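1. can you look at this prediction? I've put the sequence above it.
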Amino acid sequence: MKALYWICVILCLSACSSKSEFEDIESASSLMPKGDTYYDLVNLPRPQGVMVAAVYDFRDQTGQYKPLPSSNFSTAVPQSGTAFLAQALNDSQWFIPVEREGLQNLLTERKILRAGLNGDANKLPQLSGAQILMEGGIVAYDTNIKTGGAGARYLGIGASGQYRVDSITVNLRAVDIRTGRLLSSVTTTKSVLSMEISAGVFKFVDAQKLLEAEAGITSNEPVSLCVAAAIESAVVHLIADGIWKGAWNLADVKSGVTNKILQKYWLESRGEAALSARVNRLALATK
């Protein structure tokens, strides 16, 4: 009876834990989750003028592969950086991205369309030229930046937890197409957190009866979401850095004094002293 009691208790706890975990899992498809960085991106103050930006290739430059046994077949970083960057630029409302990664497909479709117009090219608008060229890539993926854990066991009953932190680094550069001058360059880093919590019982409840039970949960932060967040952060830092350097301007100069998002990113990149001096100068200029 004592063994049966312990088995019922553990099964009930495991069932409740599993039920709560499964309730959080949605089987239906949904939009990719957005983090705080994305909402910083879409809530930036409006620019003086929207810039046309070209993104040819924003690729994985790490050369990093997944651990065994799939290391020869799968990379550790998703190869979708160009798509994430184009979406971030579009959502920021500071840039109008033009298609360059699939440019050959676009030109083929325009040829088909021109053929339907009996070769009259005047009826087909010209492709938009870009003002800014976005370059860069995923430049580093570092594993096991930090690892740790803790656990305890007493009389065969115990629990433990452990974690691991990886790191993704992204570089983004804005180049003036007319002159080739580098307008701004930023490098951002995003951590990838993996965590495991487990508990178990290994105990003789009677001379001939052994009770053994285990329960646990593992959480691995999706690398694709981390790549998207790092790119979104790079776009915000790029916009803030360009405003700071005068490469592009705000529609309302006063918003540079009061906007909390810009001040947060300026503080991170420039420091408190430089930010205070900048805000004071802008306040005097707008009086």
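-> Received, thanks.
2. when you work out contacts or count neighbours from here on, use the C-alpha atoms and nothing else.
-> Noted.
3. which is the next helix or strand following the strand or helix carrying Leu225?
-> Under DSSP states H and E, the secondary-structure element containing Leu225 is helix 223-245. Once the chain leaves helix 223-245, the next helix or strand it forms, by DSSP H and E, is helix 255-258.
4. look up the closest residue to Gln63, ignoring the ones flanking it.
-> In this structure residue 63 is Gly, not Gln. Spatially, and ignoring its direct neighbours in sequence, Gly63 is nearest to Thr75 (7.7 Å; CA to CA, 6 or more residues apart in numbering).
5. tell me which residue is most central in this protein.
-> The structure's the chain has its C-alpha centroid closest to Ala229; by CA atoms, centre = their mean the separation is 1.8 Å.
6. so what's it up against?
-> Contacts of Ala229 were listed using CA atoms under 8 Å, 6 or more residues apart in numbering, and they are 35, 37-38, 190.
7. cutoff 7 Å now
-> Thr37 (CA atoms under 7 Å, 6 or more residues apart in numbering).
8. was I right to think the residue nearest to Gly63 contacts Tyr65?
-> Yes. Under the criterion of CA atoms under 7 Å, Thr75 lies in contact with Tyr65, with a separation of 4.1 Å.
9. how about the helices in the stretch 51-200 of the chain?
-> Here the stretch 51-200 of the chain has its helices, by DSSP state H, counting those that start in this stretch, at 81-92, 103-116.
10. ranking these by burial, who's on top?
-> Ranked by average neighbour count under the criterion mean count of other CA atoms under 10 Å, the helices of the stretch 51-200 of the chain are headed by helix 81-92 at a mean of 20.
11. what's the offset of it from the middle of its chain?
-> 11 Å (CA atoms, centre = their mean, to the nearest Å).
12. for stretch 95-103, same thing?
-> 20 Å.
13. first-to-last residue distance for that stretch?
-> When the termini of stretch 95-103 are compared using CA to CA, to the nearest Å, they are 19 Å apart.
14. in it, what counts as buried?
-> Burial within stretch 95-103, assessed by neighbour count using 16 or more other CA atoms under 10 Å, is assigned to 95-99.
15. got the contact list for it?
-> Under the criterion CA under 7 Å, 6+ apart, external residues in contact with stretch 95-103 comprise 50-57, 86, 89-90.
16. and the helices of the stretch 51-200 of the chain: which comes nearest Ile168?
-> When those are ranked by proximity to Ile168, the top entry is helix 81-92, at 12.2 Å, counting by CA to CA.
17. included below, for side-by-side comparison, is a second structure:
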Amino acid sequence: MKQSILLLFALALTGCSLVPKPELNIHEAELNPMSETMQALQAKQGPKYPIPVAVYSFRDQTGQYKPQQNVSSFSTAVTQGATSMLVQTLLDSKWFTPVEREGLQNLLTERKISKKQPKKPNDKDVPQLTNARLLLEGGIISYETNINTGGAGVEYYGIGASEMYREDQVTIYLRAVDVHTGKVLMSVSTTKRVFSQEMRAGLIRFTSLNRLAEAEVGFTTNEPVQFCVLQAIELAVAEMVDKGVEMGYWSPAAQNAKETALGASS
């Protein structure tokens, strides 16, 4: 019995040595893979002319900070770069042409510098800025923790294993406003669950009166919150495209071409 315990302890130590350490688990930078939502949107027929849209800000409106045990934390629970995520998603959708508004002051400064520099004979004046047809507003309005929690475990004679999980939830709102009239054309809300999981196994056994053998292995998996926010934004943009087509605010290029051909034949 004692030999079997020692053997199990040695195997546990060997297993721990196989766990990759952070300094050895180095990966090269890579492009973020395109989600199924964006792949499905790009597979659809695009518009004849992309719609110019302006995004001034898409902020974190939750006020949530990361929960920490026994310490004060000023790290926010969700990303503060949602505006950049939304602009990238609009570009990838091919339905919209975002115009720069978040860094508008920087853009105006550079244009002013360009105008003041002496021009060569063939140089042209700086053209006017592109006007936006739609204004996209909204933000991350909710981040709820511990929506679902649970787990299971078993232990017998000092040998045990357990699994625990937790689900959080992030919610965003996105609305499209007509710049000419100020009318809110549509509003979309999406929600994404954030999943975290922990699995562990351990051994605690007295091998003799004064000797205690203890071993533990395990791992945790935490879904990155920023990717969950990105997926919620992508779904909101895809839903907005479908809603706009359904409500007649815009139409695919194939439909425009068909209507033009019908008008010419009549």
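-> Good, I have the coordinates. Note that this is a predicted model, so its numbers are computed, not measured.
18. quick revisit: filter the contacts of stretch 95-103 of structure 1 down to the ones in strands?
-> 51-55 (DSSP state E).
19. with distance to Ser20 of structure 1 and neighbour count as extra columns, can I get those residues in a markdown table?
-> Formatted as a markdown table, the entries for those read as follows, by distance: CA to CA, whole Å; neighbours: other CA atoms under 10 Å:
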| residue | distance to Ser20 of structure 1 | neighbour count |
| --- | --- | --- |
| Met51 | 47 | 16 |
| Val52 | 47 | 18 |
| Ala53 | 45 | 26 |
| Ala54 | 46 | 26 |
| Val55 | 43 | 21 |
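20. distance-wise, check the residue of structure 2 positioned farthest from its centre relative to Tyr49 of structure 2.
-> Residue farthest from the centre of structure 2, counting by CA atoms, centre = their mean, is Leu209 at 54.2 Å. When distance is defined by CA to CA, Leu209 of structure 2 is 81 Å away from Tyr49 of structure 2.
21. can you check Lys192 of structure 2 too?
-> Between Lys192 of structure 2 and Tyr49 of structure 2 the computed distance is 31 Å (CA to CA).
22. of the two, who's got more company?
-> Remark: of Lys192 of structure 2 and Tyr49, Lys192 carries more neighbours, 20 against 14, as counted by other CA atoms under 10 Å.
23. the more buried one corresponds to which position in structure 1?
-> Under the alignment defined by TM-score structural alignment, Lys192 of structure 2 corresponds to Lys190 in structure 1.
24. same thing with Gly158 of structure 2?
-> Under the alignment (TM-score structural alignment), Gly158 of structure 2 maps onto Gly156.
25. correct me if wrong: that match contacts Val201.
-> Yes. Counting by CA under 7 Å, Gly156 of structure 1 sits close enough to Val201 to count as a contact (5.6 Å).
26. neighbour-wise, which of these two wins?
-> Ranked by neighbour count (other CA under 10 Å), Gly156 of structure 1 and Val201 place Val201 first, with 20 against 13.
27. does the more buried one count as helix, strand or coil?
-> Under the three-state scheme (DSSP: H, G, I helix; E, B strand; the rest coil), the conformation of Val201 of structure 1 reads as strand.
28. ok, it to Gln87 of structure 1 distance?
-> Using CA to CA, we find Val201 of structure 1 at a distance of 49 Å from Gln87 of structure 1.
29. and Gly216 of structure 1, by the same measure?
-> Spatial separation of Gly216 of structure 1 from Gln87 of structure 1 under the definition CA to CA is 37 Å.
30. and if you look at Val236 of structure 1?
-> Shown here: Val236 of structure 1 relative to Gln87 of structure 1, a distance of 13 Å by CA to CA.
31. for the aligned partner of Ile10 of structure 1 in structure 2, what are its contacts?
-> Residue correspondence, TM-score structural alignment: Ile10 of structure 1 in this structure matches Ala12 in structure 2. The neighbours of Ala12 of structure 2, taking CA under 7 Å, 6+ apart as the test, are Ala215.
32. try 10 Å this time
-> Ala12 of structure 2 makes contact with 6, 201-203, 214-217 under the criterion CA atoms under 10 Å, 6 or more residues apart in numbering.
33. which of the residues you listed count as buried?
-> Under a neighbour-count criterion of 16+ other CA under 10 Å, the subset of these counted as buried comprises 201-203, 214-216.
34. just these now: which is nearest Pro252 of structure 2?
-> Minimum separation from Pro252 of structure 2 among these (CA to CA) is found for Ala201, which lies at 55.1 Å.
35. thought Tyr173 was touching Ile140 of structure 2, still the case?
-> Yes. Using CA atoms under 10 Å, Ile140 of structure 2 and Tyr173 qualify as a contacting pair, with a distance of 6.6 Å.
36. these two: which has the busier surroundings?
-> Between Ile140 of structure 2 and Tyr173, counting by other CA under 10 Å, Ile140 is the more crowded of the two (26 against 19).
37. tell me which residue of structure 1 matches up with the more buried one.
-> Residue mapping for Ile140 of structure 2 onto structure 1 gives Ile138, with TM-score structural alignment as the criterion.
38. quick one: the nearest residue to that match once chain neighbours are set aside from Leu85 of structure 1, how far?
-> Excluding the flanking residues, the one nearest Ile138 of structure 1 by CA to CA, 6+ apart is Val170, at 4.5 Å. In this view, Val170 of structure 1 and Leu85 of structure 1 are 11 Å apart by CA to CA.
39. hey, what's in contact with both of those two?
-> 58, 137, 227, 230-231, 234.
40. quick check, nearest of those residues to Lys111 of structure 1?
-> Lys111 of structure 1 has its nearest neighbour among these in Phe58, at 27.1 Å by CA to CA.
41. tally of neighbours for the closest one?
-> The burial count assigned to Phe58 of structure 1 is 23, neighbours taken as other CA under 10 Å.
42. Leu172 is in contact with that one, correct?
-> Yes. Contact criterion CA under 10 Å: Phe58 of structure 1 and Leu172 qualify, at 8.8 Å.
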